[in-house]
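>>> Structural data only, the sequence is not supplied:
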């Protein structure tokens, strides 16, 4: 990644507010700078619109977790739109396959740390992104997903990785049980900031290339937990 882009990514990197009992940390961010309107590679249902009259660029932060509380691995997104003076003009974030505006619910203003770092709240365990932690309570099964429904989806395999990530019924059952037993928790609904180290930021292409290795590493950990040979 070009050094110029890396400085931009650091300047506008989001602050993710996580539940104080959240069992999972962000382990990587795959980043893309858009200087023109273009379809996202990591969230392909979205076209990232950059109106050059108003915006200098948009940044897509693809946020990688090794686990969701209900399945192996998670990819969430924050989009930051920056004008020609370097000011943040708009922030969006992913929410269960869709996306939301990240604004203060009382006044509609941006929520920033300093002048450039958007503040976004992650749903406990599931990591869907929200502008306000009070919204967690309106999400169906927000509590059950972390407790009795933890692990229910096992290993997810996206089409693009089906030749590199393999699962079967036995691994699915092990993964479901492992997540529920090791990571199941009761959220506090109290939140604290998570600051990802700069060295864990990379281009989306670098993150995408590493995903099979990241997932298979966790599969090996799960097998070892149950004394299953690789």
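Arrived safely, thanks for sending. Bear in mind the structure is a predicted one, so any value in this text is a computation, not a measurement. Numbering: from 1, shown residues only.

>>> C-alpha only now, for contacts and for neighbours.
Will do.

>>> Quick one: residues contacting the nearest residue to residue 119 once chain neighbours are set aside.
Leaving aside its sequence neighbours, residue 119 sits nearest to residue 15 (CA to CA, 6 or more residues apart in numbering; 4.9 Å). Shown in contact with residue 15 (CA atoms under 8 Å, 6 or more residues apart in numbering): 113, 117-120, 193-195.

>>> one more time with 7 Å
Residue 15 makes contact with 117-120, 193-195, according to CA atoms under 7 Å, 6 or more residues apart in numbering.

>>> And here is the other one:
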């Protein structure tokens, strides 16, 4: 089962010093133009609509769309529900649409 992750590295003084996040099976440094996007002491990340990827700025998704012929999210996104694996049984409750 593929889930995306974010790692936030915190320095001795409690400040965010580094961020990494997964993107379609790989992980990347979450600095954009050498800077982390912070709101106060929280790392700001963006999730690609209808997909599974994190980025430090929506510009990353726009660049990917220019190179990829895949369509963005449509009204049918998620219609197939969640793949209920043994790992998720009892942790995720199935509900009708």
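Cool, the structure landed. As the structure is a prediction and not an experimental result, all values here were calculated from the model.

>>> Quick one: the helices in the second structure, in order.
59-67 (DSSP state H).

>>> which residues in the second structure form strands?
Along the second structure, counting by DSSP state E, strands occupy 6-10, 16-23, 26-29, 38-39, 42-43, 46-47, 54-55.

>>> about what we covered before: would you write a PyMOL line that selects the buried entries of the contacts of residue 15 of the first structure?
The PyMOL selection below is limited to those of the contacts of residue 15 of the first structure classed as buried (16 or more other CA atoms under 10 Å):
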select buried, resi 117+118+119+120
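
>>> Take the contacts of residue 15 of the first structure and write them to a markdown table, including distance to residue 66 of the first structure.
Formatted as a markdown table, those follow (distance: CA to CA, whole Å):
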| residue | distance to residue 66 of the first structure |
| --- | --- |
| 117 | 24 |
| 118 | 23 |
| 119 | 22 |
| 120 | 19 |
| 193 | 19 |
| 194 | 16 |
| 195 | 17 |
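
>>> out of the contacts of residue 15 of the first structure, who's nearest residue 171 of the first structure?
residue 194 (31.1 Å; CA to CA).

>>> Quick one: classify the nearest residue to that closest one once chain neighbours are set aside as helix, strand or coil.
Closest residue to residue 194 of the first structure apart from its sequence neighbours, by CA to CA, 6+ apart: residue 16 at 5.3 Å. Under DSSP: H, G, I helix; E, B strand; the rest coil, the three-state class of residue 16 of the first structure is strand.

>>> can you pull the contacts of residue 16 of the first structure?
Here residue 16 of the first structure is in contact with 119-122, 193-194 (CA under 7 Å, 6+ apart).

>>> Quick one: map residue 212 of the first structure onto the second structure.
Aligned by TM-score structural alignment, residue 212 of the first structure pairs with residue 89 of the second structure.

>>> What residues sit buried inside stretch 208-219 of the first structure?
So, applying 16+ other CA under 10 Å, buried residues of stretch 208-219 of the first structure: 208, 211-212, 214-215, 218-219.
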